[in-house]
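Asker: can't give you the sequence, but here's the structure:
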């Protein structure tokens, strides 16, 4: 406790708050904020390409693989057994290295089935796969 020592000497405690440590802490916090603010505002700027409409691949270079709601697999509208997918796609890929597979999968199919289908397409040697989606306003 700090006592006053003046001519009146009433020996009352000094009721003033020392704000120097508070100001020191606040100045340190302001400096930290000023140093960290530029780091927090850095973002990765990616200039994405702009296209008016995507042009579909030429018919002889595109293959459509479909998986319907019942798990039935087809290539270009022809039904196919699941174990025949890879050999069939290997034969198609052997004709051209520009083959693009357009994958149409029913939304009711679980992700595991679609991921398995993507893996099989990749094992067949197809490098380019496009997953077909519908626009939000479009109805099937």
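Answerer: That came in fine, so what should we check first? These numbers come from a predicted model, not from an experiment.

Asker: going forward, measure contacts and count neighbours with C-alpha atoms only.
Answerer: Noted.

Asker: can you give me the helices in the protein?
Answerer: Taking DSSP state H as the criterion, the chain contains helices spanning 20-40, 85-95, 111-123.

Asker: among the ones you listed, which is nearest residue 70?
Answerer: Smallest distance to residue 70 across these (C-alpha to C-alpha): 11.4 Å, for helix 111-123.

Asker: try this one next to it:
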């Protein structure tokens, strides 16, 4: 509470009333004292193991390599194939258990509609694992 000690007339006081500031700071201090211990407690959960070592672990399956050139020519495992042959290969490999991954390497100038058609054919054949191969960005 600010009190005038006499002197001049009852003009405006230039002193800052810090009582509300101290009240707010004490409330914040109490809040932080209560919540700080709660933040140090962690919740423990059991996460699944990424690669479990089991007795009947299956051997890794070699991925299927599909190269698509700019002109639309298709190379399945480094052999030139037509679209019909490629769909037949997709149907055969989709029946395997475990199913191999199809890795598509498309030229950067290849039209996307060609790649989209290949992905659609693979999906229609039952292929589930489809990936894209790229090169690293130049360093420097």
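Answerer: Yep, that arrived. As the structure is a computational prediction, the values presented were derived from the model and not from experiment.

Asker: for the two chains, what TM-score is obtained?
Answerer: With the length set by TM-score structural alignment, normalised by the length of the first structure, the two chains reach a TM-score of 0.53; 118 aligned residues with a C-alpha RMSD of 4.2 Å.

Asker: thinking again about what came up before, now tabulate the helices of the first structure in a markdown table and tack on distance to residue 74 of the first structure.
Answerer: Below are those laid out as a markdown table (distance: least, C-alpha to C-alpha, whole Å):
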| stretch | distance to residue 74 of the first structure |
| --- | --- |
| helix 20-40 | 49 |
| helix 85-95 | 9 |
| helix 111-123 | 12 |
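
Asker: any idea which of those helices gets closest to residue 67 of the first structure?
Answerer: Here helix 111-123 is closest among these (C-alpha to C-alpha), at 8.2 Å.

Asker: show me what that closest one is packed up against.
Answerer: Judged by 3 or more C-alpha pairs under 8 Å, 6 or more residues apart in numbering; DSSP states H and E, the packing partners of helix 111-123 of the first structure are helix 85-95.

Asker: at 10 Å what do you get?
Answerer: Helix 111-123 of the first structure is packed against strand 62-67, helix 85-95, strand 100-105, strand 128-131, with contacts defined by 3 or more C-alpha pairs under 10 Å, 6 or more residues apart in numbering; DSSP states H and E.

Asker: ok, residue 11 of the second structure to residue 4 of the second structure distance?
Answerer: Taking C-alpha to C-alpha, to the nearest Å as the measure, residue 11 of the second structure and residue 4 of the second structure are separated by 10 Å.

Asker: pretty sure residue 105 of the first structure contacts residue 112?
Answerer: No. Using C-alpha atoms under 10 Å, residue 105 of the first structure is not in contact with residue 112; the gap is 11.7 Å.

Asker: who has more neighbours out of these two?
Answerer: Ranked by neighbour count (other C-alpha atoms under 10 Å), residue 105 of the first structure and residue 112 place residue 105 first, with 22 against 9.

Asker: contacting residues for the closest residue to residue 127 of the second structure other than its chain neighbours?
Answerer: Distances taken as C-alpha to C-alpha, 6 or more residues apart in numbering place residue 94 nearest to residue 127 of the second structure, at 5.1 Å, with adjacent residues excluded. By C-alpha atoms under 10 Å, 6 or more residues apart in numbering, the residues touching residue 94 of the second structure are 88, 100-101, 122-129.

Asker: could you dump those residues into JSON lines and include neighbour count and distance to residue 51 of the second structure?
Answerer: Shown next, in JSON lines, are the contacts of residue 94 of the second structure (neighbours: other C-alpha atoms under 10 Å; distance: C-alpha to C-alpha, whole Å):
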{"residue": "88", "neighbour count": "15", "distance to residue 51 of the second structure": "32"}
{"residue": "100", "neighbour count": "19", "distance to residue 51 of the second structure": "17"}
{"residue": "101", "neighbour count": "18", "distance to residue 51 of the second structure": "18"}
{"residue": "122", "neighbour count": "23", "distance to residue 51 of the second structure": "27"}
{"residue": "123", "neighbour count": "16", "distance to residue 51 of the second structure": "27"}
{"residue": "124", "neighbour count": "14", "distance to residue 51 of the second structure": "30"}
{"residue": "125", "neighbour count": "18", "distance to residue 51 of the second structure": "28"}
{"residue": "126", "neighbour count": "16", "distance to residue 51 of the second structure": "25"}
{"residue": "127", "neighbour count": "22", "distance to residue 51 of the second structure": "23"}
{"residue": "128", "neighbour count": "14", "distance to residue 51 of the second structure": "20"}
{"residue": "129", "neighbour count": "14", "distance to residue 51 of the second structure": "18"}
